[in-house]
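Chemist: Could you look at this predicted model? Sequence included:
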Amino acid sequence: MSSPCAPKYASAGDVGAALMMIDSRLKGIHAGKTGTDPEQQVMIEQFTASMGPNGADDLLDGACTLIFMFTTWLRQAHEEHDKDVIEYVVPNLVGTMRMMPRSVPSEAIPTMAGLVIAAGTGLSPNLWRRQYGDWTQEEMTPLEATAFLLAEHINRITDDPDFATRMITEALSGADED
């Protein structure tokens, strides 16, 4: 029996735009910048303002698709070592988010962990979340943080600061060729 939250029913959204935002954050962190670069923030705000109402939904769906793709990669990597992705990744993610109270309020942590658990069990994070109502403004930064933290986790595992971005870019390029 197929779940209504199965990935085949989900919109992929604007994965490219979501990846651009995450990659920009990753590069900023690795360049030693702390906090948000004001120029980068203006650029992101201008970009999101230019998208229109459907564009914002596409960006949300794109971020959830990234969470699904990152979690799927992590699940496969953990299964190769007979480990459960939920057991090893979710506690690390939750612990890290708890150390980020200005970016990720404690009330958003269960939802963000739920997105990763949904993806780890093969469900679409955006469809799983949608069943609980519309996204709130307070969830936007935690959503970005979740995708960022998963990408950074993958980069640390692979000892390659660009692995997660390259993996998604290659998947997108492969999809374009099909």
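Modeler: It's in.

Chemist: alpha carbons only for contacts and neighbour counts from here, please
Modeler: Fine.

Chemist: after the helix or strand where Met140 lies, next one along is what?
Modeler: Following DSSP states H and E, one finds Met140 within helix 140-158. Moving toward the C-terminus from helix 140-158, the next helix or strand (DSSP H and E) is helix 163-177.

Chemist: any idea how far the residue lying closest to Met97 once chain neighbours are set aside is from Ser3?
Modeler: Here the nearest residue to Met97 in space, its sequence neighbours aside, is Val104; by C-alpha to C-alpha, 6 or more residues apart in numbering that works out to 6.1 Å. The gap separating Val104 from Ser3 is 29 Å, by C-alpha to C-alpha, to the nearest Å.

Chemist: Structure two is appended below for comparative analysis:
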Amino acid sequence: MSSSCDPQYAPVGDVSAALMVIDSRLKSIYDSSAQADPEQQQLTDQLIASLGPTGAQDLIDGACTLVYIFMKWLRMAHEDHGKDVIEYVVPSLVAAMRQMPKSIHPEAIPTMAGLVVAAGTGLSPNLWRQQYGDWTKDEMNPLEATALLLAEHINRITDDQDFATRLVSEALSSADEV
């Protein structure tokens, strides 16, 4: 039986732009010798400001698609080792978010955890979230942080700082070939 949150019904959004934002954040985290690159931040801010309402929704949908892709990969990796992805990913994700009170209001953490659980069980995160109304401004940073933390988690377990970005880039390339 098909669910109304089945990924086949979900908009993909602008995955490339969402990946660019996440990749930029990852690079700034990994380059400990560099301070926050103001030029890179300005470019990211300009991109987001130039989107308009439709582009902003596409970026949100793209971020949700990243969450889905990352959780699908994590689910397969955990299942290969006889482990439950929800049990191993969600608690550390929630703990990391709780340590980011300036960026993530505590009220947003349950929503982001639910988003990750939805993706981890094979549901579309954006369709799951849509059941509860429109996205709020206070959920934008937490959504970005969720995708970022999942990407960083993947990079850490693969011991490859570019693995998550490459994973999505290769998926986009193979989708373009179809």
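Modeler: Arrived safely. Note that this is a predicted model, so its numbers are computed, not measured.

Chemist: Using the three-state scheme, assign the residue nearest to Met97 of structure 1.
Modeler: Assigned with DSSP: H, G, I helix; E, B strand; the rest coil, Val104 of structure 1 falls in the coil class.

Chemist: More neighbours: which of Val104 and Ser3 of structure 1?
Modeler: Comparing Val104 of structure 1 with Ser3 by other C-alpha atoms under 10 Å, the one with more neighbours is Val104, at 23 against 11.

Chemist: quick revisit: show me what contacts the residue nearest to Met97 of structure 1?
Modeler: Going by C-alpha atoms under 8 Å, 6 or more residues apart in numbering, Val104 of structure 1 touches Met97, Arg98, Thr141, Pro142, Ala145.

Chemist: Likewise for Gln161 of structure 2?
Modeler: Counting by C-alpha under 8 Å, 6+ apart, Gln161 of structure 2 has contacts Tyr30, Glu152, Asn155.

Chemist: Now with 10 Å, please.
Modeler: Gln161 of structure 2 sits next to Asp23, Leu26, Lys27, Tyr30, Ala151, Glu152, His153, Ile154, Asn155 when contact means C-alpha atoms under 10 Å, 6 or more residues apart in numbering.

Chemist: which of these are buried?
Modeler: Burial by neighbour count, judged by 16 or more other C-alpha atoms under 10 Å, picks out Asp23, Leu26, Ala151, Glu152, His153, Ile154, Asn155 from those.

Chemist: okay if I get those as a markdown table plus distance to Thr111 of structure 2?
Modeler: Formatted as a markdown table, the buried ones among the contacts of Gln161 of structure 2 follow (distance: C-alpha to C-alpha, whole Å):
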| residue | distance to Thr111 of structure 2 |
| --- | --- |
| Asp23 | 23 |
| Leu26 | 23 |
| Ala151 | 18 |
| Glu152 | 20 |
| His153 | 19 |
| Ile154 | 21 |
| Asn155 | 24 |
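
Chemist: Secondary structure element holding the closest residue in space to Pro11 of structure 2 that isn't next to it in sequence?
Modeler: Leaving out its chain neighbours, the residue that sits closest to Pro11 of structure 2 by C-alpha to C-alpha, 6+ apart is Asp61, at 6.4 Å. Assigned by DSSP H and E, Asp61 of structure 2 falls within helix 52-80.

Chemist: Helix 140-158 and that helix, what's the angle between them?
Modeler: For helix 52-80 of structure 2 against helix 140-158, the angle by axes from the mean of the first three to the mean of the last three C-alpha atoms, to 10 degrees is 30 degrees.

Chemist: Can you list the buried residues in helix 52-80 of structure 2?
Modeler: By neighbour count on 16+ other C-alpha under 10 Å, the buried set for helix 52-80 of structure 2 is 55-75, 77-78.

Chemist: so who does the residue most central in space within structure 1 touch?
Modeler: With distances taken as C-alpha atoms, centre = their mean, Ala147 lies nearest the centre of structure 1, 2.3 Å away. The contact partners of Ala147 of structure 1, by C-alpha under 10 Å, 6+ apart, come to 18-19, 21-22, 63-71, 112, 116, 153.
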